[in-house]
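**Q** Predicted structure and sequence below. I'll ask about it afterward.
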Amino acid sequence: MTHQLEVRNLSKQFSSPGGPFRRARVMHAVNDVSFDLPKGRVIGVVGESGCGKSTLARLILRLIEPTTGTLHFEGQDLRAKSAAEMRRLRADMQMVFQDPYSAIDPRYTVARAVMEPFEVQGRKPQGSAAEEVDKLLSMVGLNPGLAGSYPHQISGGQKQRVGIARALALRPSLLVLDEPTASLDVSVQAQIISLLEQLRDDLGLTYLFISHDLSLVRYFCDEILVMYLGRVVEALPDTGLAARHPYTKTLMDSTFAPDPAQRRVIAPLEGEVPSPFNLPPGCAFADRCPQASDLCRTQTPELAARDGHAVACHHPL
């Protein structure tokens, strides 16, 4: 299977300068992340807020620069590309942002927002601009009559569809979806996911899907990466597999089941999430893990694969 995206040992550190009353600190927002995204597949990235999911998304598109690691897209070394080369290459790898309300310039009409990628890349559509706008809006299930509307005149779900249409304008092959349904009502979320599934089938797209909703990721994605404080702690090659990391199991157990017969009482996690500026030695999850041992508190577990299922845990389930 061809790997469209290859990520190796990707890390990003943010520094906090010191001062008269504080010392300089370093935060490992993304720490030694590696994975392959095959063409036509959907990989989901899940974890609590602050675990590094959105930072990872921006690193992959080089919207922010990695500290260390390598990125290859369709065999091309992204870290070796100049800013101008990356701008051209981003026509093939686009992003759909979490907040549709801030992703579109409020001064732009829907038509201008959808045509913005052509302006940025200095390209012209095959037909007229109006024909291209109508085609893209129809592709994402919007009435072309909305082309003259401004963002404040359309709903959140419609704004997100405009964001998807804009991302598809230059016919990319890879979409990085940064929690595209997080700010939408549940019914609208279902519509957006259905649209993304249809577009994937129709256009042969590859998705990196960032979310904190594990049940949604298990439904929509082919594989799952689970992140905790910047690290991948488990990589499930199949969404139907049982969790082997205690953190992943806690995430799965916390998923709401609408059927009362399937609901269960689970023990809440004890302890606090460590500060990303001051990570303890060993496993960052150790203070919250009921299975933690002295080894967990002194030695960081490596992400080790068995039968394609990788887990970073000294005592996997």
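**A** Perfect, I can see it now. Residues are numbered from 1 along each chain as shown.

**Q** From here on, just use CA atoms for contacts and neighbour counts.
**A** Noted.

**Q** hey, where'd the strands end up in the stretch 201-317 of the chain?
**A** All strands of the stretch 201-317 of the chain, identified by DSSP state E, counting those that start in this stretch, fall at 206-210, 223-228, 231-236, 304-306, 309-311.

**Q** Quick check: which of those is nearest to L136?
**A** Closest approach to L136 among the strands of the stretch 201-317 of the chain (CA to CA): strand 206-210, 18.5 Å.

**Q** for that closest one, packing partners?
**A** Packing partners of strand 206-210 (3 or more CA pairs under 8 Å, 6 or more residues apart in numbering; DSSP states H and E): strand 42-46, helix 53-60, strand 174-178.

**Q** Would you mind measuring from I154 to V110?
**A** Taking CA to CA, to the nearest Å as the measure, I154 falls 9 Å from V110.

**Q** more neighbours, these two?
**A** V110 (29 against 13; other CA atoms under 10 Å).

**Q** if you skip the residues just before and after it, what's nearest to that one?
**A** Distances taken as CA to CA, 6 or more residues apart in numbering place A147 nearest to V110, at 4.9 Å, with adjacent residues excluded.

**Q** For the one you found, give its distance to R171.
**A** Applying CA to CA to A147 and R171 gives a distance of 20 Å.

**Q** Which one's more surrounded, these two?
**A** Between A147 and R171, A147 has the larger neighbour count (other CA under 10 Å), namely 19 against 15.

**Q** Pull up the gap between the more buried one and K159, please.
**A** In terms of CA to CA, A147 sits 12 Å off from K159.

**Q** Check which residues of stretch 234-244 are buried.
**A** Across stretch 234-244, burial judged by 16 or more other CA atoms under 10 Å covers 234-237, 239, 243-244.

**Q** likewise stretch 180-200?
**A** In terms of neighbour count (16+ other CA under 10 Å), stretch 180-200 has its buried residues at 180-181, 183-184, 188-189, 192-193, 195-196, 199-200.

**Q** Any chance you could list what contacts it?
**A** 40, 96-99, 140-141, 156-157, 160-161, 205-206, 211, 220 (CA atoms under 8 Å, 6 or more residues apart in numbering).

**Q** let's bring in a second one:
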Amino acid sequence: MIFSYRIGDRWALNNIGVPVQGGRLTLLTGVENKLFGLLGGILAGLFPIEEQEPFPQIEDLIQDFTGSLKVTEGKLPETAIYLGPDPEKHLLFSRVDEEIFAQTGRKKELEQVLEAFCLQEMLLRRKISTLSGGEKMKLALSIAFSKSVDCLVLHGVLPWLDREGKLRLIAKLRGKLVEGRSVIVLEQEIDELKRIAHRTLYFNGSQIVRFDDRLHERSQVEMKEVSERIHTELGGMGESDEILRFKGVGFSYENRGTGDFALNAVSFTLHGSKVYGMVGDNGTGKSTIAKLILRVLKPQEGNIYFLGRALPLFKRGEIVKSVCYVGQFPEQHITLSTVEQYRTRARKMGNTLSEQMLGRLFPGEKSYPVSQLTPLQMKLVLLLSSIHADTRLVILDEPTWGVDRRGEIELLEVFFHILRKVKSLSLLIISHDIGYIERLNAEVLLVEHGSVSWFPRTDSYTDSSCGVST
């Protein structure tokens, strides 16, 4: 299929060729900009949408999706499903059983839908708001794979999945290919997908070209280089005092009903001037630990100490200055409309570090509307607007979500520049991308079965395969 897509008076995508063929999987990787996201929606028949009436207030927000499409060769699939990188945008109801029934029309055997990605039957009675990000993505995938369509388009789903989920996804994709369906996957984590892809293509920001393994290899070298610079800078910060300690911490979500999640007697210690990674299956409590550190949640047993003091003794403002958190869904934490407003706020609060770093990354007189930022840029805005000279711990929760290889390196480059302006700082990365954590040479914490333990090697981390073989 060859197509062009016009936005306003310009061709945003011109003569784009993507194989759309039954029983074939096309893998697209490359620059993760707005056009990359548009590609998936166009191929699934979502865009362009028809503009019913002009609304000047939202014209800038919808102009990318109300363009004009010109197909010069081939045709769009008759029926298609698109699943994007934010699972919450695909889940509209309160409870899991309501969501499955609404999207599939099944009144019975709802548990069979969940089985597609090894989700337990007890989840049917759970509120979707209580699911982890990974569980939400598995639910969205389970629903998508339960439908019979000509073409399946997936964009950015892998960062949400643990090892079990990734193995299951590969198996389900193979099943769709055997059925003769067309599959298009837009991803940055491509190593496993390349094994089953019939074509792997690269999007350079405006055009699709042949994929070159050397680009992938070069990014890995650059990642290693920036990682080494970070560790060198950390090594020059002197003694690594204790900054965070969990001692016998227990926590459970009482409103989850049957199968409540729990952290049981969790104990671990983080020191200053270190890089840490936290891994584990979906729903085991990685993000819950972050919320406990931020005092969004309170432990029901045990104690948490920060900088040698019991965490409850800290005022909210002290926590905000000492711990910088960038979450899974950056847009949920954005409270201002433009980057310029964040710079102004930093200046008024006397946060010189934040003001300087925002000015360095977003230079000039432009206001930079948040609505026009990429996921990477939103993560950087959150990081730089939250950083202080007194910050001692930065937590990046699923930092590879919505970010290409170049973006991963840029994020670490920004962290490196922050390191050069503070006295002592540690980094905690919560991620399912084991390779990313390994390339950072991080000390690894494994969360499983309600406990946390130090993990000697990231490359030996595996989870149960749910009966899936590779």
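**A** Done, it's in. In this text, all values refer to a predicted model and were calculated from it rather than measured experimentally.

**Q** Could you get me the TM-score between them?
**A** Once superposed, chain against chain, the TM-score is 0.63 (TM-score structural alignment, normalised by the length of structure 1); 229 aligned residues with a CA RMSD of 3.0 Å.

**Q** follow-up on the earlier one: can you name the two of the contacts of stretch 180-200 of structure 1 that sit furthest apart?
**A** G40 and G156, at 27.9 Å, using CA to CA across these.

**Q** Helices of structure 2, residue ranges please.
**A** All helices of structure 2, identified by DSSP state H, fall at 34-43, 59-62, 96-104, 110-115, 133-145, 163-178, 213-235, 286-293, 316-322, 339-348, 352-361, 375-386, 405-419, 434-439.

**Q** right, and these - which one's nearest Y82 of structure 2?
**A** Between Y82 of structure 2 and the helices of structure 2, the shortest separation by CA to CA is 6.8 Å, and it involves helix 34-43.

**Q** How about the contacts made by the residue most central in space within structure 1?
**A** What sits nearest the mean C-alpha location of structure 1, by CA atoms, centre = their mean, is I210, with 2.5 Å. Under the criterion of CA under 8 Å, 6+ apart, the contact list for I210 of structure 1 reads 44-46, 53-54, 57, 176-179.

**Q** The alignment partner in structure 2 of it and C151 of structure 2: what is the separation?
**A** Under the alignment (TM-score structural alignment), I210 of structure 1 pairs with I430 in structure 2. Distance, I430 of structure 2 to C151 of structure 2, using CA to CA: 33 Å.

**Q** Could you do V320 of structure 2 as well?
**A** Per CA to CA, V320 of structure 2 is found 46 Å from C151 of structure 2.

**Q** and if you look at K224 of structure 2?
**A** Distance of K224 of structure 2 to C151 of structure 2, computed by CA to CA: 38 Å.

**Q** in structure 1, what residues pair with stretch 166-177 of structure 2?
**A** Using TM-score structural alignment, stretch 166-177 of structure 2 corresponds to no residues of structure 1.

**Q** Please state the offset of that stretch from the chain centre?
**A** 21 Å (CA atoms, centre = their mean, to the nearest Å).

**Q** Then stretch 75-85 of structure 1?
**A** Taking CA atoms, centre = their mean, the mean C-alpha location of stretch 75-85 of structure 1 is offset from the chain mean by 21 Å.

**Q** Ok, stretch 166-179 of structure 2 next?
**A** Distance, centroid of stretch 166-179 of structure 2 to centroid of chain: 22 Å (CA atoms, centre = their mean).

**Q** same deal with stretch 299-318 of structure 2?
**A** Using CA atoms, centre = their mean, the offset of stretch 299-318 of structure 2 from its chain centre is 28 Å.

**Q** And stretch 333-352 of structure 2, by the same measure?
**A** 24 Å.

**Q** Regarding that stretch, how distant is the last residue from the first?
**A** Terminal residues of stretch 333-352 of structure 2 are spaced 21 Å apart (CA to CA).

**Q** Run through who's touching it.
**A** 327, 354-355, 358-359, 362, 366-371, 378, 381-382, 385, 388-389.

**Q** Likewise for stretch 220-238 of structure 2?
**A** Residues outside stretch 220-238 of structure 2 that contact it (CA under 8 Å, 6+ apart): 273-275, 408-409, 412-413, 416, 419-420, 423-425, 439-441.

**Q** Kindly report the same for stretch 214-230 of structure 1.
**A** Residues from elsewhere that reach stretch 214-230 of structure 1, judged by CA under 8 Å, 6+ apart: 28-31, 41-48, 50-53, 193, 197, 209, 211, 232-240, 248, 251-252, 255, 276, 284-285.

**Q** can we see that at 6 Å?
**A** Defining contact as CA atoms under 6 Å, 6 or more residues apart in numbering, one finds that stretch 214-230 of structure 1 is touched by 29-31, 42-47, 51-52, 232-239.

**Q** End to end on that stretch, go ahead and measure it.
**A** 17 Å.

**Q** Show me what counts as buried in it.
**A** 214-218, 220-230.

**Q** returning to that earlier point: out of the contacts of I210 of structure 1, which are shared with structure 2?
**A** Retained in structure 2: 44-46, 53-54, 176-179, out of the contacts of I210 of structure 1 (criterion both residues aligned by TM-score structural alignment, their matches' CA atoms under 8 Å).

**Q** before we move on, back to that, using CSV, lay out the buried residues of stretch 234-244 of structure 1 together with distance to A130 of structure 1.
**A** Formatted as CSV, these follow (distance: CA to CA, whole Å):
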residue, distance to A130 of structure 1
E234, 46
A235, 44
L236, 44
P237, 43
T239, 41
A243, 49
R244, 52
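
**Q** Appreciated, that's everything.
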